[in-house]
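Visitor: predicted model and sequence below, questions to follow.
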Amino acid sequence: MKKFFQQAERNFISGALVLLPLIVFFVIMQKIWSFFQNYGEKAAHLLRLDDILGTAARDVVGGFFLIVLIYFSGYLMRLAFLKKFTSWIDNQLMIFLPGYEKNKKIAEEKLNAKVKKINTDVPILLKYGDYWQPALLKEESDQEKALVFIPAVPFSDRGQLYIVNTNLIKRLPHTSIEDFQASLKSFGKGILDFN
């Protein structure tokens, strides 16, 4: 009987941990949707769409406003200030909403699976004085010049671009982009095994 109560307690706690982020997400989405419905209703009345579509006009116009806002937010994300601001909000949500980080990663994986980018970058080592710097070859010209991206470890999407002579490049033909990026995330562990 004691085992049954312990199992029931674990199930209740696990269930609460799963449902809490979902409930918070749906409450936030409900607030956002009601905000856009409110302005959708005003715009539909102004455009006389409510005469044609009735009460569905507020949903249609509100949904249109939401889609337009999401689309233009994508352009705004290219600005460095907004990237920092959204990163700060992201960090705050991770602190105050349990399960947010896990749900965000799942959503990002699903989006990345739908929008598969073909990565044509080639992992290389770049001669930098007496040292070799892990980098990615972006382009190569006929004039023995190359465009090289040096990632800012542990991030594989931030760093510096350089134009260098191709004789400073050592290719890593047996290294996949995925292995290279995984090594960067772990601060270079495994790079010595690349060839």
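Guide: Okay, I see it.
Visitor: can we go C-alpha only for contacts and neighbour counts from here?
Guide: Fine.
Visitor: could you name the helices and strands sitting against whatever helix or strand Leu111 lives in?
Guide: According to DSSP states H and E, Leu111 maps onto helix 100-114. Other elements packing on helix 100-114 under the criterion 3 or more CA pairs under 8 Å, 6 or more residues apart in numbering; DSSP states H and E are helix 80-96.
Visitor: from the chain's centroid, how far away is the helix holding Leu111?
Guide: Remark: helix 100-114 is offset 8 Å from the chain centroid, using CA atoms, centre = their mean, to the nearest Å.
Visitor: now the element after the lengthiest strand in the chain, going C-ward?
Guide: Longest strand of the chain, by residue count under DSSP state E: strand 131-140. Counting by DSSP H and E, the next helix or strand C-terminal to strand 131-140 is strand 145-151.
Visitor: outside of that next one, which residues touch it?
Guide: With CA atoms under 8 Å, 6 or more residues apart in numbering as the test, strand 145-151 has contacts from 133-140, 157-166.
Visitor: and whatever helix or strand comes next after that strand, what's buried?
Guide: Note on strand 145-151: by DSSP H and E, the next helix or strand toward the C-terminus is strand 159-165. Residues Val164, Asn165 are the ones in strand 159-165 that count as buried (16 or more other CA atoms under 10 Å).
Visitor: check stretch 118-138 too.
Guide: Neighbour-count burial for stretch 118-138 [16+ other CA under 10 Å]: Val122, Pro123, Ile124, Leu125, Leu126, Lys127, Pro134, Ala135, Leu136, Leu137, Lys138.
Visitor: take a look at this one as well, against the first:
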Amino acid sequence: MKKFLRQVERNCVSGAVVLLPLLVFGVVLQKVWGFFQKYGEKFAKLLHLDEVFGTIATDILGGVILLVLLYFSGYMMRLTYLKKFTEWIDDKLMIFLPGYEKNKKEAEEKLSTKVKKPSTDIPVLLKNGDYWQPARLIEEDSSGSAVVFVPTAPFKDQGQIFVVDSIHIKKMNETTLGNLNASVKSLGKGILDFK
């Protein structure tokens, strides 16, 4: 009987771990869509589109407002301050939402198949004498030069910038910047598993 109860308890905990991120995502999505739907309704009444299209005008204008906001948010992401702010939010979400990092990585992989990413701002190993140092590839040109940022542990945003020959770097295409940042924060733990 104890074995059966232990099995039931394990299954319930595992089910909660699986369902919690999905439930949180669903609630957040419902709140976001409700927010844009409310403003879509106001614009539909203002433009008298609700008289022509009925209740569907609310959804259409809410979707248009959401798309415009997404477009301008993507444009604003080019600003360094906002990029740092969103990275900070990502770090906090990884702590408080189980499964967030996995779902984010899957979404980024799906988006990367649609939008080809440049091969910069990726984790690399920089050859420094007889040893390799973890770094981020910032920029690379066709003449064989590269700009790399070497973080000073445990801070991912503090370090030094070097201009080196591309032959002195080894790209780690299977490693994410999140993994590199976590490793720098933990003083190098996990770097040996990077590929």
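Guide: It's in. A quick note: this is a predicted structure, and the numbers were derived from the prediction, not measured.
Visitor: quick revisit: okay, the angle between the helix or strand just after the helix holding Leu111 of structure 1 and strand 131-140?
Guide: Using DSSP H and E, the helix or strand that follows helix 100-114 of structure 1 towards the C-terminus is strand 122-128. Interaxial angle, strand 122-128 of structure 1 versus strand 131-140 (axes from the mean of the first three to the mean of the last three CA atoms, to 10 degrees): 130 degrees.
Visitor: so how far is strand 122-128 of structure 1 off the chain centroid?
Guide: Going by CA atoms, centre = their mean, where strand 122-128 of structure 1 is centred and where its chain is centred differ by 26 Å.
Visitor: ok, now stretch 3-12 of structure 1?
Guide: That offset, for stretch 3-12 of structure 1, works out to 37 Å (CA atoms, centre = their mean).
Visitor: next: stretch 18-38 of structure 2.
Guide: Here stretch 18-38 of structure 2 is found 18 Å from its chain centre; the criterion is CA atoms, centre = their mean.
Visitor: that stretch against structure 1, how far on average?
Guide: Stretch 18-38 of structure 2 differs from its equivalent in structure 1 by a mean of 0.9 Å after superposition (mean CA distance after the TM-score superposition for structure 1).
Visitor: for the closest residue to Pro98 of structure 1 other than its chain neighbours, give its distance to Gln160 of structure 1.
Guide: Closest residue to Pro98 of structure 1 apart from its sequence neighbours, by CA to CA, 6 or more residues apart in numbering: Pro21 at 6.3 Å. In this view, Pro21 of structure 1 and Gln160 of structure 1 are 37 Å apart by CA to CA, to the nearest Å.
Visitor: what of Ile150 of structure 1?
Guide: Counting by CA to CA - Ile150 of structure 1 and Gln160 of structure 1 are separated by 5 Å.
Visitor: can you pull up the most central residue in structure 1?
Guide: Glu108 (5.5 Å; CA atoms, centre = their mean).
Visitor: mind checking how far the residue of structure 2 most remote from its centre is from Arg10 of structure 2?
Guide: When distances are taken from the C-alpha mean of structure 2, Met1 lies farthest, 44.7 Å away, according to CA atoms, centre = their mean. Separation of Met1 of structure 2 from Arg10 of structure 2 (CA to CA): 14 Å.
Visitor: over to Phe35 of structure 2?
Guide: For Phe35 of structure 2, the distance to Arg10 of structure 2 equals 38 Å [CA to CA].
Visitor: just give me the longest helix of structure 2.
Guide: Taking DSSP state H as the criterion, structure 2 has its longest helix at helix 2-46.
Visitor: tell me which helix or strand comes right after that helix.
Guide: helix 49-53.
Visitor: for that next one, name the packing helices and strands.
Guide: Against helix 49-53 of structure 2 (3+ CA pairs under 8 Å, 6+ apart) you get helix 2-46, helix 56-76.
Visitor: that one: average distance to aligned residues in structure 1?
Guide: With mean CA distance after the TM-score superposition for structure 1, helix 49-53 of structure 2 departs from structure 1 by a mean of 1.2 Å once superposed.
Visitor: show me how far that helix is from its chain's centre.
Guide: In terms of CA atoms, centre = their mean, the centre of helix 49-53 of structure 2 is set 38 Å apart from its chain centre.
Visitor: that older thread, my guess is the residue nearest to Pro98 of structure 1 meets Gly99, correct?
Guide: Yes. Here Pro21 of structure 1 reaches Gly99: they are 5.9 Å apart, a contact under CA atoms under 8 Å.
Visitor: which residues touch the residue nearest to the centre of structure 1?
Guide: So Glu108 of structure 1 contacts nothing (CA under 8 Å, 6+ apart).
Visitor: ok, it to Glu101 of structure 1 distance?
Guide: Relative to Glu101 of structure 1, Glu108 of structure 1 is positioned 10 Å away (CA to CA).
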